[in-house]
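Participant: Below is the structure, and that's it, no one-letter string:
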């Protein structure tokens, strides 16, 4: 009974809120060759979970969508699933809890997720690609469109995902660390589903917040000039 009470006390903060505290959670395990990394980006309603290897770099999988927590059960209605062609899953469920302050899934205490330090920056949030710049009244791709490119920025971590919510067609993803300060936005790529050789690259851009829009200028990963406008979701 004493052990049961201790477990309940560890779970209590999450159960009262009905959610996992927003932020970035990471876990890792050593492989025979390199390391496998697990990353959870989460708000109070939306989450993205990604698995990738480092040394050598290799993208493994990603999935994400809107979620709910009921008691110790996490349910995610998936908007994208990089393994959809293999498993056909549009929903993800897991048992969640906390052990020694770390998040665990399905009672897998050997793979605890640690919440990363909060690093608030002016671009933190969920963004959807809207249009190419400059903003001269051209048609925008809204949230109602099935084809989306989502960018999730939180506590110094970023990830973009291109997908179709109706067909579950997964088009690609990439992510890593970022910083946004005084009009300069910098990314360091830690995983990239389309080209593992791009891992480690550092890209810098100009950015400007205009209300609910993020204007993003610079050169893409191929060195080509780009001007994108993203809108807060």
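Facilitator: Thanks, I have it. On a predicted model such as this, the values are computed, not experimentally measured, just so you know.
Participant: From now on I want contacts and neighbour counts done on CA atoms only, so please keep to that.
Facilitator: Noted.
Participant: Give the other helices and strands that the helix ranked longest in the chain contacts.
Facilitator: Secondary structure of the chain per DSSP state H: the longest helix is helix 2-17. Judged by 3 or more CA pairs under 8 Å, 6 or more residues apart in numbering; DSSP states H and E, the packing partners of helix 2-17 are strand 91-99.
Participant: Name the next helix or strand following the strand it packs on along the chain.
Facilitator: strand 102-105 (DSSP states H and E).
Participant: My reading is that residue 217 lies in a strand. Confirm?
Facilitator: Yes - membership of residue 217 in a strand is supported by DSSP: H, G, I helix; E, B strand; the rest coil.
Participant: thinking again about what came up before, and after the longest helix of the chain, which helix or strand comes next?
Facilitator: Beyond helix 2-17 toward the C-terminal end (DSSP H and E), the next one is strand 23-30.
Participant: Against which helices or strands is whichever helix or strand comes after that next one packed?
Facilitator: Using DSSP H and E, the helix or strand that follows strand 23-30 towards the C-terminus is strand 35-42. The contact analysis (3+ CA pairs under 8 Å, 6+ apart) places strand 35-42 against strand 23-30, strand 46-54.
Participant: Quick one: closest of the ones you listed to residue 158.
Facilitator: Of all those, it is strand 23-30 that lies closest to residue 158, at 9.9 Å by CA to CA.
Participant: now the closest one against strand 35-42, angle please.
Facilitator: Calculated by axes from the mean of the first three to the mean of the last three CA atoms, to 10 degrees, strand 23-30 forms an angle of 170 degrees with strand 35-42.
Participant: take a look at this one as well, against the first:
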């Protein structure tokens, strides 16, 4: 698939719903498409949009883009906060026409890709989080939304993704994602893609978590086996 060609165009087609409708709407959730060994994953919130693609056999990270979206006149506009291929295509925004077609989400990209909406799964920790600081909390300086250097973690319907980027310089530092569970103080990630090292795909990471004053305290060992303690703040 020619993904560079796709991102060379700021306008992409996104078709949703039935074949005729006056106003298209996008229901928040996770949408999946599998085509020729490549998995496309859309995470759509009330005002945020993430699109990631990765090979499944063999495992290979391809790309990710995301940012705040608005919907009007059947056009989804995305102001990109991150674009893993920014150095190549320079894209900072997307304008995606929205139509309705047979209750399916279709993304034309080297042909039509049909996306299936995943069943909602409500778990503890669902939502958008920004990395704040290394724990434990001793009143140290925290990184907030006003800081251009961000690490975003998005948890929705049993899928997770973290993305590290800089909104001022447009630098992209890395991403990873897959499936997760969070229950009774235990958080488990199953890695499906990892931009920095494809060999880590398939790993399962177990962590302890605790919510304190609205923050997510997260401890265990990272994908290298090194101990970590992180504090994440909800992104509002």
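Facilitator: It's in. Note that the structure is a prediction, hence the values are computed from the model and not measured.
Participant: about what we covered before: and residue 36 of the first structure, which of the helices and strands packed on strand 35-42 of the first structure is closest to it?
Facilitator: When these are compared by CA to CA, strand 46-54 sits nearest residue 36 of the first structure, at 4.4 Å.
Participant: superposed on the second structure, where does the helix or strand following that closest one end up, distance-wise?
Facilitator: Reading on from strand 46-54 of the first structure to the C-terminus, the next helix or strand found by DSSP H and E is strand 58-70. Here strand 58-70 of the first structure, set against the second structure after superposition, deviates by a mean of 0.6 Å using mean CA distance after the TM-score superposition for the first structure.
Participant: Pull up the aligned stretch in the second structure for the helix or strand just after strand 58-70 of the first structure.
Facilitator: Per DSSP H and E, the first helix or strand lying C-terminal to strand 58-70 of the first structure is strand 73-81. The aligned range for strand 73-81 of the first structure in the second structure is 75-83, by TM-score structural alignment.
Participant: Make JSON lines from the helices and strands packed on strand 35-42 of the first structure and add mean neighbour count and distance to residue 111 of the first structure to it.
Facilitator: Output for those, formatted as JSON lines (neighbours: other CA atoms under 10 Å; distance: least, CA to CA, whole Å):
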{"stretch": "strand 23-30", "mean neighbour count": "18", "distance to residue 111 of the first structure": "6"}
{"stretch": "strand 46-54", "mean neighbour count": "20", "distance to residue 111 of the first structure": "13"}
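Participant: Please name whichever of those strands is nearest to residue 151 of the first structure.
Facilitator: Comparing those under CA to CA, the one sitting nearest is strand 46-54, at 10.5 Å.
Participant: List the contacts of that closest one.
Facilitator: For strand 46-54 of the first structure, the external contacting residues (CA atoms under 8 Å, 6 or more residues apart in numbering) are 34-42, 58-67, 190-191.
Participant: try 7 Å this time
Facilitator: 34-42, 58-67, 191 (CA atoms under 7 Å, 6 or more residues apart in numbering).
Participant: Mind reading off the mean deviation between it and the second structure?
Facilitator: After superposition onto the second structure, strand 46-54 of the first structure sits on average 0.6 Å from its aligned residues (mean CA distance after the TM-score superposition for the first structure).
Participant: roughly how far apart are the closest residue to residue 66 of the first structure other than its chain neighbours and residue 209 of the first structure?
Facilitator: Distances taken as CA to CA, 6 or more residues apart in numbering put residue 46 closest to residue 66 of the first structure, at 4.4 Å, once the chain neighbours are dropped. Distance, residue 46 of the first structure to residue 209 of the first structure, by CA to CA, to the nearest Å: 22 Å.
Participant: Residue 98 of the second structure touches residue 18, doesn't it?
Facilitator: No - Residue 98 of the second structure is beyond contact range of residue 18, at 11.4 Å (criterion: CA atoms under 7 Å).
Participant: These two: who's more crowded?
Facilitator: residue 98 (25 against 14; other CA atoms under 10 Å).
Participant: check contacts around the residue mapped onto that one from the first structure.
Facilitator: Under the alignment (TM-score structural alignment), residue 98 of the second structure maps onto residue 96 of the first structure. Residue 96 of the first structure is in contact with 72-74, 104-106, counting by CA under 7 Å, 6+ apart.
Participant: hmm, try it at 10 Å
Facilitator: Applying CA atoms under 10 Å, 6 or more residues apart in numbering to residue 96 of the first structure gives the contacts 11, 14, 20, 69, 71-74, 103-108.
Participant: from these, which is closest to residue 171 of the first structure?
Facilitator: Distance ranking of those against residue 171 of the first structure, using CA to CA, places residue 74 first at 25.9 Å.
Participant: my guess is that closest one contacts residue 95, does it?
Facilitator: Yes - using CA atoms under 10 Å, residue 74 of the first structure is in contact with residue 95, at 6.1 Å.
Participant: I'd like to know how far the nearest residue to residue 93 of the second structure once chain neighbours are set aside sits from residue 6 of the second structure.
Facilitator: In space, and not counting its chain neighbours, residue 93 of the second structure is closest to residue 79: 4.7 Å by CA to CA, 6+ apart. Note on residue 79 of the second structure: its distance to residue 6 of the second structure, by CA to CA, is 17 Å.
Participant: got it, and residue 102 of the second structure?
Facilitator: Distance from residue 102 of the second structure to residue 6 of the second structure, by CA to CA: 24 Å.
Participant: Neighbour count for those two, which is higher?
Facilitator: residue 6 (15 against 12).
Participant: what residue of the first structure matches up with that one?
Facilitator: Mapped onto the first structure by TM-score structural alignment, residue 6 of the second structure lines up with nothing.
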